[in-house]
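A.B. asks: quick one: sequence plus predicted model below, questions after.
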Amino acid sequence: MANRNQDVDDDAFEGLRGEQQNDVANRTNALLDGPNDDASAVAAADSVMRLAKALPKLEDIVEVGEEDTSPLTEKELEQKSKTEEVILAANAAGKAAIWVMGQGLAAASLGKWYRDTHPNLEAYVADLVPDVVPRQARRWVTGSKLALAVTARTGEAPVEGQIRELTRAKGKGKEKTVLPHEVAEDMYIAAANVASETGQKVTAKVLEEFRNVVEGATVLPGDEEERQVTLQEWVRPLLTGPIGPDSADNDADSDGDGAGGEGSNDDVHDAEVVETPQLDALDQALADLKAARKTIKRTTFETAIDEGDHARYHQLVQQLRTLTAELKGATDRAPWPTAPVPAQGDSPDTEQQPEEATV
């Protein structure tokens, strides 16, 4: 079972030794000193229920119809505010929970607490939390120290994809390198600060590129404040510019997913050269499609899935649906210059078109 779903060496666990031993112990002692495991589980459930109890009671909510667009009353505004606080708190707690589990598993591995019941950590995890894949557990262990440190400084827990880019080992054998914890933490904070200023998002891809910049630098200031200023200067170019179709002109096609392969741009460009006035809508739709092909790719979806960003994934799907709907509408409205618009499913070569009709 040791090789199942593994992508990290058994001896490559960051967070199991050295300076992190005391950190792991301190974070877990409070739980371990409890009277029993059941008490800890009950306490966790109680904390969740305290959040639930802070919500307004459903019987106190005035049901409003779908067509009602009246302003919210003072009581409704108060209920809305309290509910949003609870939702955000529950979301934050849920995102941070995996890193708390990671620190707990780091402690279990460090002390080999499973040594008289299980042959290895994977078997122990499989029995303790059956719904957790060993591969995930290892990533949580590896990233827990950095993730919890970032959470403490920003108030928001990072997702797995973000942390993995800053904790994974690069290279093989003797050339394998790992970012020092302090540098990785400062990098994330710098990226988060710049993202907050620019309204952008810190994605795993941004952190991957940021790491390449940092590792390619000859020197990094030793002073903490100077280092933060330098890191922000380096990450800023990676977090500026519009997101979406408007940024297409600045985005080079870099993958082979068929979204922007060789010749595809020229093909679309040729289709765009339409001088017939009544086809302006189709012209614009094709331009939007060309932009979308540069910015919405398979890797874009994979990044959203890898980071567990469901909102971003559904946003991308909706963008594609909107584009296809607009393109269909534009083609339906674009008439033939000398013939009526063919019905859906009709071939342009049917007898409906005069033989001499040209575009």
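C.D. replies: Yep, that arrived.

A.B. asks: when you work out contacts or count neighbours from here on, use the C-alpha atoms and nothing else.
C.D. replies: Will do.

A.B. asks: A helix includes Trp113, no?
C.D. replies: No: counting by DSSP: H, G, I helix; E, B strand; the rest coil, Trp113 is not found in a helix; it is coil.

A.B. asks: number of residues surrounding it?
C.D. replies: In terms of burial, Trp113 registers 15 neighbours under the definition other Cα atoms under 10 Å.

A.B. asks: for the one 3 residues further on, same thing?
C.D. replies: The local packing count at Asp116 equals 7, with neighbours defined by other Cα under 10 Å.

A.B. asks: where does it land in three-state SS?
C.D. replies: coil.

A.B. asks: list the contacts for it?
C.D. replies: Neighbouring residues of Asp116 by Cα atoms under 8 Å, 6 or more residues apart in numbering: there are none.

A.B. asks: adding another structure so you can compare the two:
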Amino acid sequence: MTSYDATDALDDLFGNEEGYPSGAGAAVGTRTEAILDGPAPASSIDAVLRLADGLPSLDHVRAVDDQDTSELTKTELEQKEQTEAVISTALAAGDAAVWVIAQGLERAAKGRWWRRTHTSLGSYVEAKIGRSAVYGRQLRKNAPLALETAHKTGTVPKPSQVKVTSKTEEQYGRDAAVTLYEVVRDVSSVLGAHPTADSLMAVHKSLPRQLPEEPEQQREVIVQTTRRTLGVGIETPAFESDSNESASIEALSFESKSNDDVPGETPGDDGGTSTGTSGTASDVGDEIEDAEIVPEHLVTLKDALRTLNAVNRAVTKDVFAQAAAADDDAAEYEKVRQAIITKTTAIRNKALHAPKI
């Protein structure tokens, strides 16, 4: 894009109005004519599907063996960048469409357009979008915050993300909620990740009870809280003394009988699994043997890897599930879960930014 940037596109998509003008009937008529004069639904769908035309030809993509870990060639890097740009655009279109639906449902609710065809707004919503009335109600409630976030940041948030930032809005105001999303997005990109509902919630819960009223000071507090929570720039030891008072490292060295993890996979933040280098490193780490003469710092890293392997085996999906199922102390469980995410993110960040040989 040139002068027509992402914000312009979002403005065109969402519009700027807060509600109907005094001549509500004329406004509805104007909207109806605009829709009728605009592209047909099939054309709009075709426009999205045409995004695939921007993908590299599948015939031109080189097939790579499962065991190949070589660096990507210049051509592969170009194809990868081209493909990921299309994926990002398609995802953004899908996220934006959700909030267009929310605006439509808000109008149907205000006009009670369902009154002759359905017994309730809920049944109308279910019939129109194939989702529950609760989902539709949540979309309508969070749409104003989502649209402002999109306008100010140039990124369309997902419903699960706005569900979290709406809590920030309730406690600190809309500006803080939008800033929270933008800062978590930017800090996550430094880690090579994307903002998630979990990361947003972790930062939200870490914010102080009150934020400064001055926008710049408010933003600075949110930035520092986000960096600390997500582990960017953290220089404290990965395992602090007070983190292990309730369980010694040695006590975690057994192989849990409930560990159903597939070799090469490690428990994810959401209780699922993720494949990749983390699982491979864990397996390889178990087989590391000390040489007769090893530099002191390398010994420290090897000891840390053994400790992480032991912790990884002990902290299984089943452990998280049973801890979450305990009704007596849900707040303590969530506090511990978030602390684990923070610590592991800090270690990962240190390893990612460590010197490569």
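C.D. replies: Received it, and whenever you're ready, just let me know what you need. Keep in mind it's a predicted model, so treat the numbers as computed, not measured.

A.B. asks: which residues does the nearest residue to Ser256 of the second structure once chain neighbours are set aside contact?
C.D. replies: Of all residues beyond its chain neighbours, the one nearest Ser256 of the second structure is Ala314 (5.6 Å), with distances taken as Cα to Cα, 6 or more residues apart in numbering. For Ala314 of the second structure, the residues meeting the contact criterion (Cα under 8 Å, 6+ apart) are 252-256, 259.

A.B. asks: tell me the one among those residues nearest to Gly38 of the second structure.
C.D. replies: Gly38 of the second structure has its nearest neighbour among the contacts of Ala314 of the second structure in Asn259, at 56.2 Å by Cα to Cα.

A.B. asks: could you confirm that closest one falls within a strand?
C.D. replies: No: with three-state DSSP as the criterion, Asn259 of the second structure is located in coil rather than a strand.

A.B. asks: didn't it look like it was pressed against Val311?
C.D. replies: No: because the distance of 11.9 Å does not satisfy Cα atoms under 8 Å, Asn259 of the second structure is recorded as not touching Val311.

A.B. asks: so which bits of the one helix or strand Ala287 of the first structure maps to are buried?
C.D. replies: When elements are defined using DSSP states H and E, Ala287 of the first structure is found to belong to helix 280-295. By neighbour count, with 16 or more other Cα atoms under 10 Å as the criterion, the buried positions of helix 280-295 of the first structure are 281-283, 285-295.

A.B. asks: again, but for stretch 118-132 of the first structure
C.D. replies: Along stretch 118-132 of the first structure, these residues count as buried under the neighbour rule (16+ other Cα under 10 Å): 121-125.

A.B. asks: tell me where the first structure has helices.
C.D. replies: When assigned using DSSP state H, the helices of the first structure occupy the ranges 20-32, 37-53, 74-111, 121-128, 134-154, 160-167, 181-198, 204-216, 224-235, 264-272, 280-295, 298-306, 310-333.

A.B. asks: just put these in CSV and tack on distance to Gly241 of the first structure.
C.D. replies: Below are the helices of the first structure laid out as CSV (distance: least, Cα to Cα, whole Å):
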stretch, distance to Gly241 of the first structure
helix 20-32, 38
helix 37-53, 39
helix 74-111, 28
helix 121-128, 43
helix 134-154, 24
helix 160-167, 20
helix 181-198, 9
helix 204-216, 13
helix 224-235, 13
helix 264-272, 22
helix 280-295, 13
helix 298-306, 17
helix 310-333, 18
